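Novice: model the following, please.
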Amino acid sequence: MTGTHEASRLGKFSWALFDWANQPYFTVVTTFIFAPYFTSFVVGDPVTGQAYWGYTQAAAGILVALLSPVFGSIADAGGPRKPWIVLFAGLCVIGTFSLWWAMPDHGPGLIWILVAIVIGTIGVEFSVVFNNAMLPSLTSRSSMGRLSGFGWGLGYLGGLIALFIVLLGFSLPEEPLFGIDKTLHEQDRLTGPLSAVWFLVFIIPMMLFTPDGKPTGKSRAEAVRGGLKQLGGTLRSLGQHRNMVYFLIARMFYNDGILAVIGFSGIYAAGLFGWSTTSLGVFGILINVFAIAGSFAGGWLDDKLGSKPTIVISVLGLSFAAVGILSISDGEVLFGLPAAMPTPESGLFGSPAEQVFMVFGFVMGFFFGPAQAASRTLVARLSPPDKVGEFFGLFALSGKATAFVAPLAIGVATDLTGQQRPAMIVILVLLMTGAALMSFVREPER
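Specialist: Down below sits the predicted model:
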């Protein structure tokens, strides 16, 4: 595609704003605020809660893995992606808003909260598939990295602001906004409705200003039949797209590790240090500052060196951070050095053990964005123009086909050992395996 066919600046910015719209779900719901609240208070036991959380993410991952290529191929056959985004964004909003009713010690009603978490996760993940598939039609191949990295950076900025809203509006003040009752953990439960409304509002610019694929004139039934037929043909001819196959296999591993380290770092810290919502929120803010910087830097590096080197550098950086976090246990850091744990008198992040954890957390934050943004760019560069949605569906498949493995392994390891630390070993193995498999990928010239 030439520069003359690029979307307008407003169209590109509105597309990138989709990352801003969905990121609070990942930041305040699945990572720093609601997930630790769920494990520690809704379930009532951090170990059992971590296992339950792992099982919900595994269930959602299996459904996304099975259906993403199907929906992607149908969207390619039908043309526009926005109707699909609206459908799945609506599911996410419904599931996420329902988290308001996740009361402490929920008891028999816990199953409905687990269902809401699965619905919210499915909705946001499918909507991301279709938004990603719009990338190649918006800008040239030589500048995809910057646009993708800008989107991820904007997303982390959105997550950062959402954290500020939760902390400064509801968690820190003695008299929170809107009469929120802290004794009922309403400041934690509010993250669900907040993320839902945020998502709904900030996808509007993308719907209005970002150009979409043109309708093919096919009916929905014809699009479904054509899409399924095309998917079957692609699967039979994957041998002709070996580069893509090698990349998707590698991504299965390193993306599982990335998602696990994002999803369980807050839970691990809450269990290890007994961090409150405020501590987790401040930690999340600091992590997001580094993630914003890393995303913008990664977008520049992607267009300068290529997507593959950017991915490998980022995954190795995350592996280093995972080893560092793995080295921290009760009273020890770096696999044996004594380090005092937090006490009521030590203040916010005042203990040596917490400070070492924070250093590795900052490294982790810096490398989140580049690995994910460059992965999105590499798929766009490897995809045939008429199969972009389908290949982004396979991209989602590679991210979800084994995505249940990490949460399931973490859940089982936590159940069997009665400890949270083995989760980090699972994460490290996945990251290093993915980085090694990237050596088989050959990136096309831009």
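Novice: only C-alpha atoms from now on, for both contacts and neighbour counts.
Specialist: Fine.
Novice: list the contacts of Val129.
Specialist: Ser68, Gly72, Gly389, Phe392, Gly393, Ala396 (Cα atoms under 8 Å, 6 or more residues apart in numbering).
Novice: from those residues, which two are the most distant?
Specialist: Maximum pairwise distance in the contacts of Val129, criterion Cα to Cα, is 10.3 Å, between Gly389 and Ala396.
Novice: so for the two, which residue has more residues nearby?
Specialist: More crowded of Gly389 and Ala396, by other Cα atoms under 10 Å: Gly389, with 31 against 28.
Novice: one more, please, to line up against the first structure:
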Amino acid sequence: MSDLAEPRASKRGIWGWMLFDWAAQPFFTVVTTFIFGPYFVSRMASDPAAGQAAWGYGIAAAGFVIAILSPVLGSIADQTGARKRWIAFFAAIKIVTVSLLWFAAPGSSLFLVVLLFSLASVAAEFSTVFNDSMMPRLVPKEDIGRISNVAWGLGYLGGMIVLIFVVAFMAGSPETGRTIIGVSPILGLDPALGEDARATGPISALWYFVFILPMFLYTPDTRTGKRIGTAVREGMAELRSTLAEVRQRAGILRFLIARMIYQDGVNALLALGGAFAAAMFGWSITEIGIFGIILNVVAIFGCLAASRLDTALGSKTLVLIALVLLTIATIGIVSTGPGYTLFGAWMMPGEDSGGLFGTPAEKAYIAFGLLIGIAFGPVQASSRSYMARSVSPEEAGRYFGIYALAGRATSFLAPFLVATITALSGSPRLGMAVIILFFLAGMVLLAVTPYPAHRPAR
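Specialist: A predicted model of the protein is given here:
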């Protein structure tokens, strides 16, 4: 970050802010997507369809709570000025709830496990609202896209490191009891009891605790001196005026609606994609973990490239490119099954050549997964920089609260539809196909949205 133009915070403060993504990402990587989620779907539930439905409903419930409260909290943060105290509060909730996933043994109550996961998801998202709203005060607008994408890339790197650790030292094969590098799982973890997957909760909690500390120590925060009661009252009043104001800012309103639609698809694909693959091909934790590592490696390079392209092409162009890739990838993965891809237009030998991902269909699935890896980071990081370029530092909290609302207002809808269609049809493939519609609709609306969405002249 040596070439940042006139930074408003020290380099140490900027890096502390970016390390928040590094700290937060393992929860999404190893718990939500690649290790614990597939374990829940394939081993805790009675069958994969029931597991995908329960997981989807848990994500939907968390999304509903996030949608209701994010803009409220964002407005309150603007009134108090301070963000760190809120991040600390929700970090504590996340650390406790995600640690308790260790007790999610086979045969445990699905409701209680989903409740813990949903609470952790809510706390993680609220922390992100406050962290994101700090960004416009740290660097000039021309550098926002760069630090946003670099931070997201750091997040993927952190998630990948934890995922590699889990696969190499914790995830034992059901047949041999040893990990992919030929050692017994550390700490005597028993894969037969799901302890390798369950341990991802405490590990991601510890990682989060350690690596959010630089943000607390070095990243500058502000404070208005208002008491919390006064801040709540004024924050609620400000939220009402902001919701009225945003209707007069057509560019921001249209962008937020577009993001509300396509982010629903992103959230659902992120949360359910790993479990879908594990159920379809019967992948073990080792295989789904390696799939996750591959995607994270690609995602890191995607974010690093996007950190430059965001400045050169603009956030809007980058988001549109990412949505095209995600649409192609989602069509690819739902059209692939044992022995075929592209809905059977390309039939493949069903013989397993042995080793990891031994069938041609599995390799085709991974190829489509690479497109997801390339696009996942930029579609979210450049959306964040799009918003940051469109608002002033003084209004960042309330607008990032509404930004979170747009990312979650209907975020229960895509997982709910995936879960419901899966439950009614008994077909996880048909359920996942719903996600394509969210990408297409969001892409069309964003294409006709002005960029950036600045405040209109008065």
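Novice: quick one: TM-score?
Specialist: Here the superposed chains carry a TM-score of 0.96, computed using TM-score structural alignment, normalised by the length of the first structure; 441 aligned residues with a Cα RMSD of 1.4 Å.
Novice: dump the contacts of Val129 of the first structure to CSV, plus distance to Tyr52 of the first structure.
Specialist: Shown next, in CSV, are the contacts of Val129 of the first structure (distance: Cα to Cα, whole Å):
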residue, distance to Tyr52 of the first structure
Ser68, 24
Gly72, 30
Gly389, 33
Phe392, 29
Gly393, 27
Ala396, 23
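Novice: which of these sits closest to Tyr55 of the first structure?
Specialist: Once Cα to Cα is applied, the member of the contacts of Val129 of the first structure that ends up nearest Tyr55 of the first structure is Ala396, at 19.0 Å.
Novice: am I right that that closest one sits in a strand?
Specialist: No: counting by DSSP: H, G, I helix; E, B strand; the rest coil, Ala396 of the first structure is located in no strand; its state is helix.
Novice: mind checking what it lines up with in the second structure?
Specialist: Counting by TM-score structural alignment, Ala396 of the first structure corresponds to Ala404 in the second structure.
Novice: ok, now which ones touch that match?
Specialist: Counting by Cα under 8 Å, 6+ apart, Ala404 of the second structure has contacts Ile66, Ala67, Ser70, Pro71, Val129.
Novice: quick one: map the first one onto the first structure.
Specialist: Right, Ile66 of the second structure. Using TM-score structural alignment, the equivalent of Ile66 of the second structure in the first structure is Val64.
Novice: against Gly257 of the first structure, how distant is its match?
Specialist: Between Val64 of the first structure and Gly257 of the first structure the computed distance is 17 Å (Cα to Cα, to the nearest Å).
Novice: which of these two has more neighbours?
Specialist: Neighbour count, other Cα under 10 Å: between Val64 of the first structure and Gly257, Gly257 has more, with 29 against 25.
Novice: so the more buried one is in contact with Ala435, correct?
Specialist: No: in this structure, Gly257 of the first structure is not within contact of Ala435 by Cα atoms under 8 Å, at 10.7 Å.
Novice: residues near Gly229 of the second structure, how many?
Specialist: Gly229 of the second structure has 11 nearby residues by other Cα under 10 Å.
Novice: I misspoke; the intended subject was Phe13 of the first structure.
Specialist: Using other Cα under 10 Å: Phe13 of the first structure sits among 19 other residues.
Novice: what ranges do the strands span in the second structure?
Specialist: With DSSP state E as the criterion, the second structure has strands at 340-341, 346-347.
Novice: out of those, nearest to Pro378 of the second structure?
Specialist: Nearest of the strands of the second structure (Cα to Cα): strand 340-341, 26.7 Å.
Novice: the closest one vs the first structure, average offset?
Specialist: The superposed strand 340-341 of the second structure is, by mean Cα distance after the TM-score superposition for the first structure, a mean 1.1 Å from where its aligned residues fall in the first structure.
Novice: in the first structure, what stretch matches that strand?
Specialist: Strand 340-341 of the second structure maps onto residues 332-333 of the first structure, going by TM-score structural alignment.
Novice: residues making contact with that stretch?
Specialist: With Cα under 8 Å, 6+ apart as the criterion, stretch 332-333 of the first structure contacts Ser327, Pro338, Ala339, Ala340, Ala353, Val356.
Novice: would you mind finding the match for the last one in the second structure?
Specialist: Read that as Val356 of the first structure. So, by TM-score structural alignment, Val356 of the first structure is matched to Ala364.
Novice: distance check, that match against Ile35 of the second structure.
Specialist: Ala364 of the second structure is 21 Å from Ile35 of the second structure, where distance means Cα to Cα.
Novice: equivalent analysis for Gly350 of the second structure, please.
Specialist: 26 Å.
Novice: same thing with Phe111 of the second structure?
Specialist: When distance is defined by Cα to Cα, Phe111 of the second structure is 19 Å away from Ile35 of the second structure.
Novice: which of these two has more residues huddled nearby?
Specialist: Neighbours were tallied for Phe111 of the second structure and for Ile35 using other Cα under 10 Å; the higher tally belongs to Ile35 (32 against 12).
Novice: quick one: the nearest residue to that one once chain neighbours are set aside from Phe209 of the second structure, how far?
Specialist: Leaving out its chain neighbours, the residue that sits closest to Ile35 of the second structure by Cα to Cα, 6 or more residues apart in numbering is Ala197, at 5.7 Å. Distance of Ala197 of the second structure to Phe209 of the second structure, given as Cα to Cα: 20 Å.
Novice: so between those two, which is more surrounded?
Specialist: Taking neighbours as other Cα under 10 Å, Ala197 of the second structure and Phe209 compare with Ala197 leading, 30 against 16.
Novice: residues contacting the alignment partner in the first structure of the more buried one?
Specialist: Aligning on TM-score structural alignment places Ala197 of the second structure opposite Asp188 in the first structure. Asp188 of the first structure makes contacts with Ile33, Phe34, Tyr37, Thr277, as judged by Cα under 8 Å, 6+ apart.
Novice: list the buried ones in stretch 17-36 of the first structure?
Specialist: Of all the residues in stretch 17-36 of the first structure, those buried under the rule 16 or more other Cα atoms under 10 Å are 17-36.
Novice: so where is that stretch in the second structure?
Specialist: Following TM-score structural alignment, the aligned partner range for stretch 17-36 of the first structure in the second structure is 19-38.
Novice: tell me, how many residues neighbour the match of Val356 of the first structure?
Specialist: 19.
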